[in-house]
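Peer 1: What would the 3D arrangement of this be:
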Amino acid sequence: MHKTRTHRQDGFKAHLAIEPETGLFTAVTLRPGSGPAHHEAAVAADLLTGEQAPVQLFADTAYDTGDARHRLHQAGHRLVIKPAPLRPAIPGGFTLDDFAIDTTAGTVTCPAQHTVALSPPSGQHHQRKAFFGDRCACCPLRERCTTAKAGRILTIRPHHDLMAAARRQAVTDAAWRADYRRWRPPVERGVAWIVARGNRRLRYIGAIKNDAWLHTRAAALNLRTLISLGLTRTNGTWVISPSSA
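Peer 2: Coordinates of the predicted model:
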């Protein structure tokens, strides 16, 4: 698994769903640390299966994939997922968002106002491509766009419009940014609780035993949180005092 772009290690990933206002864990699962089936974006929908209605969903860039956004959006959730930054082909140069991409009309216009057609979807991932070819040869913006002899080639993935809209929202929507800044710290605190006191290092061999350990730890932390919120047993029923909550 990748911890950073240069650091790899063996291990597992703990995936957590946390209600940020109380800090309660609503779902947890432990998966192997590598493989597309265990990626954060692939696990996100599983963590929400217990929800009875759409929720406001906060997540970091690990969950920012087109497929994940599409599934969660179709389920009616309001997404506050931090978009992953685009990497320009040339440092400081143009990114995908500097091109006018019309997936309905099937055209792409570059910053120099050259327009080309998008190819039909192809390959395992149904990607479309825009080939600028000779248009780049004498373009005055070439140095900010590409070093490829064959000219700039853009790859447009499925759900491009959804991803582009999310990037625009993160930049232009002040309420979106305020919500993300407000609720991220409680979630980070919940993650810190899970791994506190040496619990980043697992005790068992295999995903099944470690997943059982993770559920037990999350349940114990939830109980501690509920007690701090005023959980008491009255007339045979567990209740939380309104004044404490």
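
Peer 1: contacts and neighbour counts: CA atoms only from here.
Peer 2: Fine.

Peer 1: now the strands: where do they sit in the protein?
Peer 2: Ranges of strands within the chain are 12-19, 24-32, 56-59, 78-81, 100-102, 107-109, 115-117, 128-131, 153-156, 231-234, 237-240, based on DSSP state E.

Peer 1: what's the closest of these to L72?
Peer 2: Smallest distance to L72 across the strands of the chain (C-alpha to C-alpha): 7.7 Å, for strand 78-81.

Peer 1: buried residues in that closest one?
Peer 2: 79-81 (16 or more other C-alpha atoms under 10 Å).

Peer 1: just checking, what packs against that strand?
Peer 2: Contacting strand 78-81 under the criterion 3 or more C-alpha pairs under 8 Å, 6 or more residues apart in numbering; DSSP states H and E are the following elements: strand 56-59, helix 66-74, helix 174-195.

Peer 1: rewinding a little: including distance to A212, could the buried residues of strand 78-81 go into CSV?
Peer 2: Formatted as CSV, those follow (distance: C-alpha to C-alpha, whole Å):
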residue, distance to A212
L79, 29
V80, 30
I81, 28
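
Peer 1: Run a quick neighbour tally on L30.
Peer 2: 21 (other C-alpha atoms under 10 Å).

Peer 1: whoops, I mixed them up, Y204
Peer 2: The number of residues near Y204, taken as other C-alpha under 10 Å, comes to 11.

Peer 1: One more, please, to line up against the first structure:
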Amino acid sequence: MRSRYRRRRGSGRHITISRWETHLATARNRQRDPAWKTDYQATRPKVERKIAHLMRRRHGGRRARMRGLLRVAADFTLLAAATNLARLATLGLTHQPRGWALT
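Peer 2: Have a look, this model is predicted:
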């Protein structure tokens, strides 16, 4: 009975390695650097906070107000642009003779 379930030689498991594996390994090595971790921790919470603000009920990011992928994408792009402009106004964006600048 056991001989019925034996595998043939060479019919073991196969591992598929992505073509991006070298890039992923390089990124993982870079992430071990303490300087990278410090910079990441300083930046990441701000980004996550802004995404959370978009998703709040007040801004309507959780539910689509339109139907269709193109309309939903356009609506969310408009929402993100409005959020970015509001953030720039809060940071003090002003028009200077050479263009826009944060003051």
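
Peer 1: hang on, the earlier thing: can you redo the strands of the first structure as CSV with distance to I205 of the first structure?
Peer 2: Output for these, formatted as CSV (distance: least, C-alpha to C-alpha, whole Å):
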stretch, distance to I205 of the first structure
strand 12-19, 10
strand 24-32, 11
strand 56-59, 29
strand 78-81, 33
strand 100-102, 49
strand 107-109, 51
strand 115-117, 53
strand 128-131, 43
strand 153-156, 41
strand 231-234, 35
strand 237-240, 36
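
Peer 1: and P186 of the first structure, which of these is closest to it?
Peer 2: Of all the strands of the first structure, strand 12-19 comes closest under C-alpha to C-alpha, at 8.7 Å.

Peer 1: which residues of the second structure does that closest one align to?
Peer 2: On the second structure, no counterpart of strand 12-19 of the first structure exists by TM-score structural alignment.

Peer 1: what's that strand in contact with?
Peer 2: Contact with strand 12-19 of the first structure is made by 24-34, 40, 43, 47-48, 187, 190-191, 207, 214, as judged by C-alpha atoms under 8 Å, 6 or more residues apart in numbering.

Peer 1: What's M55 of the second structure aligned with over in the first structure?
Peer 2: For M55 of the second structure, the residue aligned by TM-score structural alignment is V195.

Peer 1: Also T83 of the second structure?
Peer 2: T83 of the second structure maps onto L221 in the first structure, by TM-score structural alignment.

Peer 1: Now do the contacts for that match.
Peer 2: 24, 193-194.

Peer 1: from memory I101 of the first structure sits against T107, does it?
Peer 2: Yes: using C-alpha atoms under 8 Å, I101 of the first structure makes contact with T107 at a distance of 6.2 Å.

Peer 1: Same drill for these two, tell me which one is more crowded.
Peer 2: Using other C-alpha under 10 Å, the more surrounded residue of I101 of the first structure and T107 is I101, with 22 against 16.

Peer 1: so what's that one closest to, chain neighbours aside?
Peer 2: Closest residue in space to I101 of the first structure, ignoring its immediate chain neighbours: V108 at 4.5 Å, by C-alpha to C-alpha, 6 or more residues apart in numbering.

Peer 1: so that neighbour touches F131, yeah?
Peer 2: No: look at V108 of the first structure against F131 with C-alpha under 8 Å: they stay out of range, at 9.3 Å.

Peer 1: More neighbours: which of these two?
Peer 2: V108 (23 against 19).

Peer 1: Can you mark which positions in stretch 47-61 of the second structure are buried?
Peer 2: So for stretch 47-61 of the second structure, counting by 16+ other C-alpha under 10 Å, buried means 53-54, 61.

Peer 1: again with stretch 73-81 of the second structure
Peer 2: Using 16+ other C-alpha under 10 Å as the test for burial, stretch 73-81 of the second structure gives 75-76, 79-80.

Peer 1: and of the residues you listed, the nearest to R98 of the second structure?
Peer 2: Closest to R98 of the second structure, out of all of the buried residues of stretch 73-81 of the second structure and judged by C-alpha to C-alpha, is A80, at 26.2 Å.

Peer 1: follow-up on the earlier one: right, and the strands of the first structure - which one's nearest R182 of the first structure?
Peer 2: R182 of the first structure sits nearest to strand 56-59 of all those, at 10.5 Å, using C-alpha to C-alpha.

Peer 1: In the second structure, which residue range corresponds to that closest one?
Peer 2: Using TM-score structural alignment, there is no partner range for strand 56-59 of the first structure in the second structure.

Peer 1: Give me the buried entries from the contacts of strand 12-19 of the first structure.
Peer 2: Buried, going by 16+ other C-alpha under 10 Å: 24-33, 40, 43, 47-48, 187, 190-191, 207, 214, out of these.
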